[in-house]
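Colleague: structure, please.
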Amino acid sequence: MTKNWLELFPDNIKRLLLNLPMGVLENLEEIRIRESRPLEINTGGKFYFISYSGEMILAPEEAYKPSREDGHRLLDLISNHSLYTMEEELRKGFITIPGGHRIGLTGRTVLSAGRVEHIRDISGFNVRIAKEIKGVADEILPYLLDIKKKRVFHTLIMSPPQHGKTTLVRDLARQISSGTWGKSNINWPGMKVGIVDERSEIAGSQRGVPGFDVGPRTDVLDGCPKAEGMMMLLRSMSPDVLIVDEIGRPEDAEAVTEALHAGISVIATAHGSSVQDMRGRPGLAGLVDNRMFEMYAVLNRSGNERCLKLQDGEQRTLTTAGPRRLGGDVFA
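Modeller: The predicted model follows:
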């Protein structure tokens, strides 16, 4: 188990987390710390409060309630005692730390000209634990390959938050880059992969070096806005496949369209539960209506049970896997 994220927490909270059963600790997905309110965890899609003795309970009134000092100490630790250097992250409402772990923040917003300038009086934290699960793309990857043209289909992967999109595209990047093509007998060489990692979650880079295994022929543009980053990689790194997480704005759609017209395969993710959801989003409706994507993958989850549905560009269902229980929170 990677313990680097445990070092984020003040001693009081770290002690409680270390009291959890090892299986629970290794499969933690979220840790929610709200000042003067119950400490909460998400493991395997189930939510529990943590008691003063480190036990998992359902009664919020019996749970440990983090103090203001706990919150201030946590903020110091995640910002390395330099909160003023993280103004852009505070404007977006989250901080990504080495390892790709994202920490959502809530508190009082400060506005400038009607827009959020930053967050102050931070009192709420949602620590989302990033996981590297090699092989999670084994089943889906063969469906994403155009055998005749020896290329990767333009693919949009959809799911609600915390259902596994980022874990999946991380393994897709690794396999495509290294030339391991999931559960298929294909023997192609690895392709050049470019990742635009605006939130530093796919590659988990530290000082520009990926912390996760994203493959030997993968170039990562870390912390860069998606639309601008896609254009930068197209101009400078000549990728065969471009991977980008959580598209949604009109400028994202324009950059995806530009990449497709340049002959680059694009694998993107977006929040949603169906192709119809994408039609309801102004930034993405044009991509769907113009059939820019050749494959759609929809991930859904209930607890530890995952469903995966694949559709082609005409939205015809190719395969459905699930519901099934996948060990180790495969799509977490």
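Colleague: please make it C-alpha for all contacts and neighbour counts, starting now.
Modeller: Will do.
Colleague: which residues of the stretch 151-300 of the chain fall in helices?
Modeller: 165-178, 226-236, 250-261, 275-279, 282-289 (DSSP state H, counting those that start in this stretch).
Colleague: tell me which of these is the most buried.
Modeller: The highest average neighbour count among those, using mean count of other C-alpha atoms under 10 Å, belongs to helix 165-178 at a mean of 25.
Colleague: now for that one, which elements pack on it?
Modeller: strand 155-159, strand 193-197, strand 218-222, strand 265-271 (3 or more C-alpha pairs under 8 Å, 6 or more residues apart in numbering; DSSP states H and E).
Colleague: okay, the ones you listed in TSV with mean neighbour count and distance to residue 288 next?
Modeller: As requested, these are exported to TSV (neighbours: other C-alpha atoms under 10 Å; distance: least, C-alpha to C-alpha, whole Å):
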stretch	mean neighbour count	distance to residue 288
strand 155-159	24	10
strand 193-197	27	21
strand 218-222	23	26
strand 265-271	23	12
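Colleague: this one as well, want them side by side:
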Amino acid sequence: MEQVLQILPSDISNCIKKYMDREQIDIQEIRLRVNQPIEINDGKHVFWLKNHFFSASDATLFLNKISEFSLYRLEEELRNGFITIAGGHRIGISGSVIVENSKVKAIHHVSSFNIRIAKPQFGMIQPYLSYILTDKIQNTLIIGPPQSGKTTLLRDLANYCATSTSTRSSYKTAIVDERSEICASINGVPQHLLGSRIDVLDRCPKAEGMMMFIRSMSPELIIVDEIGSQKDVEAIDEVIHAGVQLVCTVHGRSFAEISERPTIKNIIKNKIFQRFMVLSNQTTVGEVIEILDEEGQSLYRSRVMIK
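Modeller: The predicted structure follows:
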């Protein structure tokens, strides 16, 4: 959080600090929109700092600070619509989009920012390891709506699998981090603490990245975030047939919901995954409400799910 406060305009930073101290909230997002009051939220509630508006000059100063006064240096990130800063915090941007050959070339006249505060959590996966790690890692698909903790859980599992202890060996773990969300790399260096046997392809398309790893890095486990395209499905099939284990995530609220999507339906039909973990964003981040096997039969249900 300190890295974020340091690059915000000083009056806004001081305003947020005072609010945090007074209200004792754990901020997940800070949203800044030109000519609008500042919005902050803790994942459950929205709070407005109505006495402080974000001005056009604030937006210019903030963008300059993020880019270290060189927008050209961040041209690729701006084209993707977000910037990752030290500490793994991610800043989404929106404004006037310039399109060339049907592709986004740049974003000019930035009018709003969404700062997502990175909070690596460790040990979240611990209660569910017996379902995922049996004689080997079970191919697992983590299902959840936005802000349910899919990526956080994925990162925690990667850390666990890539770290050996006195009682178990680690796995050669490969992460294809297409959107720099899992590792939050800066100049190729992950900002979040990761296990000792992890290799990362940062900002690499998932399908291409999975194939690159299989061809060159002999992984035992591949981890990717947010699958969905036909290319992803084809690459997943290649991974499985190469004898590599796989854990990934997908947007959704239930096993039944994702089962209706054309691309995911085929994955389920072919029993690519042996485990499906369903997350909720109703109470705590990373809360697993159900775990199912490859047949869609429930192996675990939380008390919330039972109710």
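Colleague: picking up where we left off before, a markdown table please, covering the helices and strands packed on helix 165-178 of structure 1 and showing distance to residue 168 of structure 1.
Modeller: Putting those into a markdown table (distance: least, C-alpha to C-alpha, whole Å) gives the following:
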| stretch | distance to residue 168 of structure 1 |
| --- | --- |
| strand 155-159 | 9 |
| strand 193-197 | 13 |
| strand 218-222 | 16 |
| strand 265-271 | 10 |
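Colleague: residues contacting the aligned residue in structure 2 for residue 230 of structure 1?
Modeller: Alignment note (TM-score structural alignment): residue 230 of structure 1 maps to residue 210 of structure 2. Applying C-alpha atoms under 8 Å, 6 or more residues apart in numbering to residue 210 of structure 2 gives the contacts 176, 222, 235, 236, 239.
Colleague: distance check, residue 210 of structure 2 against residue 80 of structure 2.
Modeller: 21 Å (C-alpha to C-alpha, to the nearest Å).
Colleague: now swap in residue 165 of structure 2 and tell me
Modeller: If you go by C-alpha to C-alpha, the gap between residue 165 of structure 2 and residue 80 of structure 2 works out to 39 Å.
Colleague: residue 126 of structure 2 too?
Modeller: Distance from residue 126 of structure 2 to residue 80 of structure 2, by C-alpha to C-alpha: 34 Å.
Colleague: neighbour count for the two, which is higher?
Modeller: Neighbour totals were compared for residue 126 of structure 2 and residue 80, and residue 80 leads with 16 against 11 (other C-alpha atoms under 10 Å).
Colleague: can you find the partner of that one in structure 1?
Modeller: So residue 80 of structure 2 corresponds to residue 92, using TM-score structural alignment.
Colleague: repeat for residue 110 of structure 2
Modeller: Under TM-score structural alignment, residue 110 of structure 2 pairs with residue 122 in structure 1.
Colleague: have a look at how far, on average, the host helix or strand of its match is from structure 2.
Modeller: For residue 122 of structure 1, the host element (DSSP states H and E) is strand 115-128. Strand 115-128 of structure 1, aligned to structure 2 and superposed, deviates on average by 1.5 Å (mean C-alpha distance after the TM-score superposition for structure 1).
Colleague: list the helices and strands that strand packs on?
Modeller: Against strand 115-128 of structure 1 (3+ C-alpha pairs under 8 Å, 6+ apart) you get strand 28-34, helix 68-78, helix 87-92, strand 101-112.
Colleague: any chance of the ones you listed in JSON lines, plus distance to residue 224 of structure 1?
Modeller: Output for these, formatted as JSON lines (distance: least, C-alpha to C-alpha, whole Å):
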{"stretch": "strand 28-34", "distance to residue 224 of structure 1": "25"}
{"stretch": "helix 68-78", "distance to residue 224 of structure 1": "20"}
{"stretch": "helix 87-92", "distance to residue 224 of structure 1": "12"}
{"stretch": "strand 101-112", "distance to residue 224 of structure 1": "16"}
